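Peer 1: Predicted model follows, preceded by the sequence.
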Amino acid sequence: MLLSAQNLPALARSRKVLFIGGKGGVGKTSTASALALQQARAGRRVLLVSTDPAHNLGHLWERPVGDRPVLLDDAGAGVLLGVEIDPGATLDAHLKEVGATLRDFMPEHLHRQVEAHLQLARQSPGTHESAILERIAELVESSDDVDLIIFDTAPSGHTARLLALPEIMSAWTEGLLQRRSKAEKFGSAIRALDGDDDPAASTSANRDRRIRQVLTQRRARFERLRELVTDAKRCSFVVVLTAERLPVLESVELYEQLAKLGVHVGGLVVNRLSPADAGEFLAARAEQEQKHLDELRRLLPQAQVDTLPMLPGDLVGVQALEKLAQRLG
């Protein structure tokens, strides 16, 4: 039996973090926004975060939204804040910190090479994904005054890779630390031969300590994020889709990928269902959608499946989101 979307508020009330994801164009942002609004109106302090590089949060709420929290709604007992993650800003801050550290320990004539290296790093594959991941971690770590964080994510493939990154980055950083340990042992042996009072040796030792400190902090951050996203009591994922063949198949694939990553999937929300009593065309479409819903239930018999109806008009602005939020129960 398919349920209304009343499972969604219950899931939100029992978690600190929710990820809302699915195929592009199925209504992830509107679903995430309606749920965030509903929870805020119920008295909670909610942070709604878009991780999709093609942000729609500002368009939907009809106001500027940037990389720092802005007020979206405080008409109820709670507060709703919004953020659109800017990976470029996160990357700039990270490279600025790395650059300052490198320049502190490098002779001045090598500073241009440091800058050239950082510019190459900016364009490296995976750089933007790791920047988004780091910003997600920052927002989670600074959320003591927030009851619920809802992440409105990019389309399925991008999101699956993003949620796999904490483990990958943690392992990669651990590898760097092991290599640093070998380098430090070798450096200590060289310094012992050269004499401990050598200024160059002291600079090298300080550089080694600083590099190890930075790597250790990043490893700890990624490990904490990995622990969070795989903790079913604190974090869950909701897959949004429409009752069409491709979204159903992609959602099943995403569900299975998330399960392999150890991410709890709280349920699926089938969005924009056609009414069966509004004319022959929509009735025929509703019948076809029911076949896809039956297939979804056959492929994922263990999954909680909720539904949301197609609503008239453009889903833009607070009033439209209020109507959708009412459908959540």
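Peer 2: Sure thing, it's come through.
Peer 1: Please make it C-alpha for all contacts and neighbour counts, starting now.
Peer 2: Will do.
Peer 1: who does the helix or strand harbouring residue 291 touch, helix- and strand-wise?
Peer 2: Secondary structure assigned from DSSP states H and E places residue 291 in helix 280-299. For helix 280-299, the helices and strands in contact under the criterion 3 or more CA pairs under 8 Å, 6 or more residues apart in numbering; DSSP states H and E are helix 245-261.
Peer 1: Buried residues in the helix holding residue 291, which are they?
Peer 2: By 16 or more other CA atoms under 10 Å, the buried positions in helix 280-299 come out as 286, 289, 290, 292, 293, 295, 296, 297.
Peer 1: for stretch 215-229, same thing?
Peer 2: Neighbour-count burial for stretch 215-229 [16+ other CA under 10 Å]: 215-216, 218-219, 221-229.
Peer 1: that older thread, list the contacts of the helix holding residue 291.
Peer 2: By CA atoms under 8 Å, 6 or more residues apart in numbering, the residues outside helix 280-299 that reach it are 243-245, 248-249, 252, 273-277, 303, 305.
Peer 1: Name the residues that touch the helix or strand just after it?
Peer 2: Tracing the chain C-terminally past helix 280-299 and defining elements by DSSP H and E, one meets strand 305-309 next. Contact with strand 305-309 is made by 2-8, 267-275, 297, 327, as judged by CA under 8 Å, 6+ apart.
Peer 1: try this one side by side with the last:
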Amino acid sequence: MLLDLIERRRVLFLGGKGGVGKTATASAVALHQAAAGRRVLLVSTDPAHNLGHLWDQGVGDDPVELYRDEVSGGVLRGVEIDPQRTIDEHLAEVGATLRDFMPAHLHPQVAAHLKLSAHSPGTHESAILERIAVLIEYGLDSHDLIVFDTAPSGHTARLMALPEIMSTWMSGLLTRRSKAERFGAAVRVLDGDDDPAKTSPTNRDQRIRQVLTRRKARFEMMRQVLADSAVCSFVVVLTPERLPVLESVELCAQLREAGVDVGGLVVNRLSPTDAGDYLAQRRQQEQRHLDSLTELLPGVPVDTLPLLTGDLVGPAAIRRLARELR
């Protein structure tokens, strides 16, 4: 299921409950496709990043090469999103605009306001969302496949719904910006200052509009990608246990409500049946949870990955997991 799904998509999100192996599964998927000759971008959106630890190398907010196949020509690059960098860059741009058009004695107030804005509710989510949108633009232009390793379920479900919310919000800001510009022009005319050059939008208005328009376009693009099941799909990763099963069912419902295609489920760390009585009994219990999963989510394809021995660290271990993909 999973490999067939990947071959027909350009963007793949993997998510689920914390601790079920999302990063390992996303890495295995990305490595498999790079080995097959595709240009792959692997992105971690989880604030508690594990991508660099898993690959045993430094990974940051700028793409770094994780793997290159000299035979097929495939390449895999990795990114760990740094929301603070996005926040800082956005507020620096806003601050420069405000300082250009305000007297010098008010600059300290501008700095104080921006400092508070950096810690206001929603700023972190908005920064992650904008960075994801930028990486989708970059990835679709320069890569064959983008694989997102997402944060635990609740955070990810909210993130999938945000493009619609943010796009609508940005439209409202642009509408209010237009009204403010018209009102300002009318006031200047009433004051007797009807010079067309002065009643036209100022450079400040134009720069503010440019910032709002650019962000709106990014969120709308992301919303279109998420809603297009021919381009984007979401795979829920879980372990064969009661709580991950129930949380996965809830996540699937939330994704569908947000208009995101649920391409399938990957049940990770399935115990072997031929490695002693303890694991055999555990496998029987896991099978009951698998049966419950298929009953609760009928028609959703399910793949399984086995419980592997040893620590999953480094390209060789990830390659071993990738060979288990179907």
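Peer 2: Received, thanks. Model, not experiment: these values are computed from the prediction.
Peer 1: Just give the TM-score of the two.
Peer 2: Overall, the chain-to-chain superposition scores 0.96 on the TM-score scale (TM-score structural alignment, normalised by the length of the second structure); 322 aligned residues with a CA RMSD of 1.5 Å.
Peer 1: List only buried entries from the contacts of strand 305-309 of the first structure.
Peer 2: Here the buried ones among these, as counted with 16+ other CA under 10 Å, turn out to be 4-5, 7-8, 267-275, 297, 327.
Peer 1: picking that back up, report the two of the contacts of helix 280-299 of the first structure separated the most.
Peer 2: Across the contacts of helix 280-299 of the first structure, no pair lies farther apart than 252 and 277, at 29.1 Å, counting by CA to CA.
Peer 1: who has more neighbours, those two?
Peer 2: Neighbours were tallied for residue 252 of the first structure and for residue 277 using other CA atoms under 10 Å; the higher tally belongs to residue 252 (18 against 11).
Peer 1: Which position in the second structure pairs with the more buried one?
Peer 2: Under the alignment (TM-score structural alignment), residue 252 of the first structure maps onto residue 249 of the second structure.
Peer 1: And residue 296 of the first structure, by the same measure?
Peer 2: Across the two structures, residue 296 of the first structure finds its equivalent in residue 293 of the second structure, going by TM-score structural alignment.
Peer 1: Repeat that for residue 192 of the first structure.
Peer 2: The equivalent of residue 192 of the first structure in the second structure is residue 189 (alignment by TM-score structural alignment).
Peer 1: do the same with residue 60 of the first structure
Peer 2: For residue 60 of the first structure, the aligned position in the second structure is occupied by residue 54, per TM-score structural alignment.
Peer 1: gap between its match and residue 312 of the second structure?
Peer 2: Summarising the geometry, the distance separating residue 54 of the second structure from residue 312 of the second structure, computed by CA to CA, to the nearest Å, is 7 Å.
Peer 1: hey, what's in contact with both of those two?
Peer 2: For the pair residue 54 of the second structure and residue 312, residues contacting each of them under the criterion CA under 8 Å, 6+ apart are residue 24.
Peer 1: with the second structure superposed, average distance for the helix holding residue 291 of the first structure?
Peer 2: On the superposed models, the aligned residues of the second structure are on average 0.5 Å from helix 280-299 of the first structure, with distances taken as mean CA distance after the TM-score superposition for the first structure.
Peer 1: Now do that helix and strand 305-309, the angle between them.
Peer 2: Here the directions of helix 280-299 of the first structure and strand 305-309 differ by 170 degrees (axes from the mean of the first three to the mean of the last three CA atoms, to 10 degrees).
Peer 1: what angle do helix 280-299 of the first structure and helix 245-261 make?
Peer 2: Counting by the same axes, to 10 degrees, helix 280-299 of the first structure lies at 30 degrees to helix 245-261.
Peer 1: wait, is residue 46 of the first structure part of a strand?
Peer 2: Yes. Checked against DSSP: H, G, I helix; E, B strand; the rest coil, residue 46 of the first structure lies within a strand.
Peer 1: Could you pick out the longest helix of the first structure?
Peer 2: helix 156-194 (DSSP state H).
Peer 1: Kindly provide the distance from residue 68 of the second structure to residue 147 of the second structure.
Peer 2: Applying CA to CA, the value for residue 68 of the second structure to residue 147 of the second structure is 16 Å.
Peer 1: These two: which is more packed in?
Peer 2: More neighbours sit around residue 147 than around the other of residue 68 of the second structure and residue 147, counting by other CA under 10 Å; the figures are 25 against 17.
Peer 1: now the aligned residue in the first structure for the more buried one, what's its secondary structure?
Peer 2: The alignment partner of residue 147 of the second structure in the first structure, by TM-score structural alignment, is residue 150. In three-state terms, and counting by three-state DSSP, residue 150 of the first structure is strand.
Peer 1: burial of residue 23 of the second structure, as a residue count?
Peer 2: 25.
Peer 1: got a list of what the equivalent of it over in the first structure touches?
Peer 2: Using TM-score structural alignment to pair residues, one finds that residue 23 of the second structure aligns to residue 29 in the first structure. Shown here is residue 29 of the first structure, whose contacts under the criterion CA under 8 Å, 6+ apart are 56, 57, 152.
Peer 1: will you turn these into a markdown table that also has neighbour count and distance to residue 179 of the first structure?
Peer 2: Formatted as a markdown table, the contacts of residue 29 of the first structure follow (neighbours: other CA atoms under 10 Å; distance: CA to CA, whole Å):
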| residue | neighbour count | distance to residue 179 of the first structure |
| --- | --- | --- |
| 56 | 17 | 42 |
| 57 | 25 | 42 |
| 152 | 27 | 37 |
